[in-house]
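J.: got a predicted structure plus its sequence, pasted below:
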Amino acid sequence: MSIDLAGKTALITGASGELGRVMARTLAQSGADIIIHYFSNLAKAESVRQEVEQLGRRAFVISADISSLDSVLQMRDTLQSEFKLPEIVIANAVSQYSWTTVLEQDPADYLDQFNSTVLQAVHLSKAFVPHMIQQQGGRIVAINTESSMQNFPTQSAYVAGKRGMDGVYRVLAKEIGEHQITVNQVAPGWTISERDRNNNTEHSESYEQSVPLKRRGTDQEIANVVAFLASDLASFITGAYVPVSGGNVMPSI
């Protein structure tokens, strides 16, 4: 048994980022063609395109502001006319900001997180779910976070956005399930990325001691779960929030 995405096309938002590029590579290795979304870093997006094409898959690089419905709809129209609409949508992009306490956090940061998480979910759904309904099938996989269950100090804007996003995707899973479209979330822990490997920052003893598996996860381990949920192997899983955190958070029943 293997993950087979042959004949599928996957859109990955934020595909030029640390985790996004590994997901792009992993889905391409599983046979999918890749739509590489980026916001501003064209050079990194082109680097991901080269990786995907070296794996023998087609790639298309496109920029869009995922917080703007008009921009996302324009991305859809461009894909429809110049490449292909995706059967798989990976919602990975998120805006970055400095974390501080609720009393110190700029209210604009909360709006920014809402726009890049909750509204990204809405915009991607409006743009790409109708095609999935026509095809009577599709996969949506969103990147959440273990922080949504931890609620630690200084995480408030990030947690607020991701928990709001969680609500949208759980409702969406119920609304479109009859069309054999699955909607799931992957919630990474504090993940080792290429940046960590380059900077020798892979380890944090205090964090690792809190994790049952006593280590940080890797970007590849996150991408593996994304690929599984995007595949037919996960055809009867929908509405799930799946921590990939070494047991650091455990949803209850």
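T.: Received it, and whenever you're ready, just let me know what you need. Everything quoted here is computed from the prediction, not taken from an experiment.
J.: for the rest of this, base every contact and every neighbour count on C-alpha atoms.
T.: Fine.
J.: let me know the helix or strand that V61 is in.
T.: strand 59-63 (DSSP states H and E).
J.: for that strand, which outside residues touch it?
T.: 33-40, 45-46, 49, 52-53, 75, 83 (CA atoms under 8 Å, 6 or more residues apart in numbering).
J.: report the buried residues of that strand.
T.: Using 16 or more other CA atoms under 10 Å as the test for burial, strand 59-63 gives 59-63.
J.: ok, now stretch 151-160?
T.: Buried residues in stretch 151-160, counting neighbours by 16+ other CA under 10 Å, are found at 154-160.
J.: now do the same end-to-end measure for that stretch.
T.: Start-to-end span of stretch 151-160 (CA to CA, to the nearest Å) is 9 Å.
J.: show me what contacts A157?
T.: A157 is in contact with 99, 105, 109-110, 113, counting by CA under 8 Å, 6+ apart.
J.: repeat that with 10 Å
T.: A157 makes contact with 97-102, 105-114, 163, according to CA atoms under 10 Å, 6 or more residues apart in numbering.
J.: put this next to the previous one:
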Amino acid sequence: MNIDLTGKIVLITGATGQLGRVMARTLSRCGAKVAIHYMSNEAKAQELMDEITKAGGEAMIVQADITREEGVREMRELIRAKLGNPDIVVANAVVQYEWKSVLEQPVEDYVSQFDSCVLQSVFLAKAFIPAMIEKGRGRMIGINTECAMQNFPHQSAYTAGKRGMDGVYRVLAKEVGPHQITVNQVAPGWTISEKDRGEAELHDAAYIAQVPMKRRGEDQDIANAVAFLASDLASFITGAYIPVNGGNVMPAI
């Protein structure tokens, strides 16, 4: 059984990031045409597109501020003109910031997390789901986090943004389900990616001690989960929050 996305068009926001770039490569290998979104790293976006096209895939790059509705609409028009209307939208981009305690965290960081987690999801839905409704199928996949269940110190802004995102996705799943559109979330744990692969701190004893599988996951593990949810194999899965973290957090019934 193979994951076949031949003929499908996918948008990945934050595709130049550590997890996003592996998603782009993976979905392309599955046959999808990939819209590589970036905010500021144009060089990496171009490099990623060149890598995909050299391997025989089809891709484009598109710059947008995903915290602005106008920026998301402009991105939609650029993708539509070059590739067509996306069948799959992966909300992976998020604003990075320094984590501090609630008492020390600047209010601006809560705003940035709301904008890049909640409003990004809303703007993407408004921009891309109408075309999915016309097709009678589609996939919305949000990249959440295990932090949304952990609520550890210094995670407040990130956790608040991702928990708000979770609410949007669960409601959206019920609203667009009749159109055969699935809406799901993948929640990575502390994942090994290109920036830290092979370094000593990969073996963080304190974190690994909590993980039932006694290791950290790889960026490819996250991309594999996204590819599965994007495919027809997951056509009857919607409204799910799926941790990919070796069992470090386990949603309860």
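T.: In hand now; what should we look at? Given the structure is predicted, the values throughout are model-derived calculations rather than measurements.
J.: one step back: farthest pair in the buried residues of strand 59-63 of the first structure?
T.: A59 and S63 (13.4 Å; CA to CA).
J.: related to what we said a few turns ago, now, the buried residues of stretch 151-160 of the first structure that are in helices?
T.: Secondary structure assignment by DSSP state H places 156-160 of these in helices.
J.: between those residues, which sits nearest N200 of the first structure?
T.: Of all those, N200 of the first structure sits closest to Y158, with 25.8 Å by CA to CA.
J.: quick revisit: would you mind getting the average deviation of the strand holding V61 of the first structure from the second structure?
T.: For strand 59-63 of the first structure, the mean deviation from the second structure after alignment is 0.4 Å (mean CA distance after the TM-score superposition for the first structure).
J.: just give me the longest strand of the second structure.
T.: strand 181-188 (DSSP state E).
J.: L11 of the second structure belongs to a strand, doesn't it?
T.: Yes. Assignment of L11 of the second structure by DSSP: H, G, I helix; E, B strand; the rest coil places it within a strand.
J.: the first structure: which residue goes with that one?
T.: Under the alignment (TM-score structural alignment), L11 of the second structure maps onto L11 of the first structure.
J.: which residue ranges of the stretch 1-150 of the second structure form strands?
T.: Ranges of strands in the stretch 1-150 of the second structure, per DSSP state E, counting those that start in this stretch, are 9-12, 33-38, 59-63, 88-91, 138-143.
J.: how many residues are close by the closest residue to T159 of the second structure other than its chain neighbours?
T.: Leaving out its chain neighbours, the residue that sits closest to T159 of the second structure by CA to CA, 6 or more residues apart in numbering is A148, at 4.9 Å. A148 of the second structure is flanked by 21 other residues according to other CA atoms under 10 Å.
J.: need the contact list for A148 of the second structure.
T.: Counting by CA under 10 Å, 6+ apart, A148 of the second structure has contacts 155-156, 158-166, 187, 249.
J.: how much space separates Q18 of the second structure from D232 of the second structure?
T.: Taking CA to CA, one finds Q18 of the second structure at 26 Å from D232 of the second structure.
J.: so where do the helices sit in the second structure?
T.: Under the criterion DSSP H, helices of the second structure are mapped to 20-29, 42-54, 69-82, 107-113, 120-135, 147-150, 156-176, 205-208, 219-230.
J.: same for the third one, what does it pack against?
T.: Right, the one you point to is helix 69-82 of the second structure. Under the contact criterion of 3 or more CA pairs under 10 Å, 6 or more residues apart in numbering; DSSP states H and E, helix 69-82 of the second structure touches strand 9-12, strand 33-38, strand 59-63, helix 120-135.
J.: mean per-residue distance, the first one versus the first structure.
T.: After superposition onto the first structure, the average distance of strand 9-12 of the second structure to its aligned residues comes to 0.5 Å, using mean CA distance after the TM-score superposition for the first structure.
J.: same check, this time on the second one
T.: When the first structure is superposed, strand 33-38 of the second structure averages 0.3 Å from its matched positions, counting by mean CA distance after the TM-score superposition for the first structure.
J.: give the contact list for the equivalent of F152 of the first structure over in the second structure.
T.: Taking TM-score structural alignment, the alignment pairs F152 of the first structure with F152 from the second structure. Applying CA under 10 Å, 6+ apart to F152 of the second structure gives the contacts 101, 159.
J.: what of S30 of the first structure?
T.: S30 of the first structure touches 2-6, 8, 24, 55, 57, 227-228, 231, counting by CA under 10 Å, 6+ apart.
J.: S47 of the first structure: neighbour count?
T.: Using other CA under 10 Å, S47 of the first structure has 12 neighbouring residues.
J.: wait, doesn't it sit right on R25?
T.: No. With contact defined as CA atoms under 10 Å, S47 of the first structure does not count as touching R25 (11.1 Å).
J.: returning to that earlier point: I141 of the second structure: which of the helices of the second structure is closest?
T.: Ranking the helices of the second structure by their distance to I141 of the second structure (criterion: CA to CA) puts helix 219-230 first, at 7.2 Å.
J.: tilt between that closest one and helix 20-29?
T.: Angle, helix 219-230 of the second structure to helix 20-29, by axes from the mean of the first three to the mean of the last three CA atoms, to 10 degrees: 50 degrees.
J.: helix 219-230 of the second structure vs the first structure, mean deviation?
T.: Following superposition, helix 219-230 of the second structure is found to deviate from the first structure by 0.3 Å on average (mean CA distance after the TM-score superposition for the first structure).
J.: list the contacts of the closest residue to G247 of the second structure other than its chain neighbours.
T.: Excluding the flanking residues, the one nearest G247 of the second structure by CA to CA, 6+ apart is P212, at 5.7 Å. Contacts for P212 of the second structure (CA under 10 Å, 6+ apart) come out as 245-249.
J.: where's P212 of the second structure relative to L202 of the second structure, distance?
T.: 16 Å.
J.: any figure for the gap between M132 of the first structure and M23 of the first structure?
T.: Using CA to CA, M132 of the first structure is found at 21 Å from M23 of the first structure.
J.: can you tell me what E208 of the first structure aligns to in the second structure?
T.: For E208 of the first structure, the aligned position in the second structure is I208, judged by TM-score structural alignment.
J.: can you tell me how far its match is from K214 of the second structure?
T.: Using CA to CA, we find I208 of the second structure at a distance of 5 Å from K214 of the second structure.
J.: give me the number of residues near V22 of the second structure?
T.: V22 of the second structure has 22 neighbours, counted by other CA under 10 Å.
J.: ditto for I176 of the first structure
T.: The tally of other residues near I176 of the first structure (other CA under 10 Å) stands at 19.
J.: just checking, K8 of the second structure touches A227?
T.: No. Using CA under 10 Å, K8 of the second structure is not in contact with A227, being 11.8 Å away.
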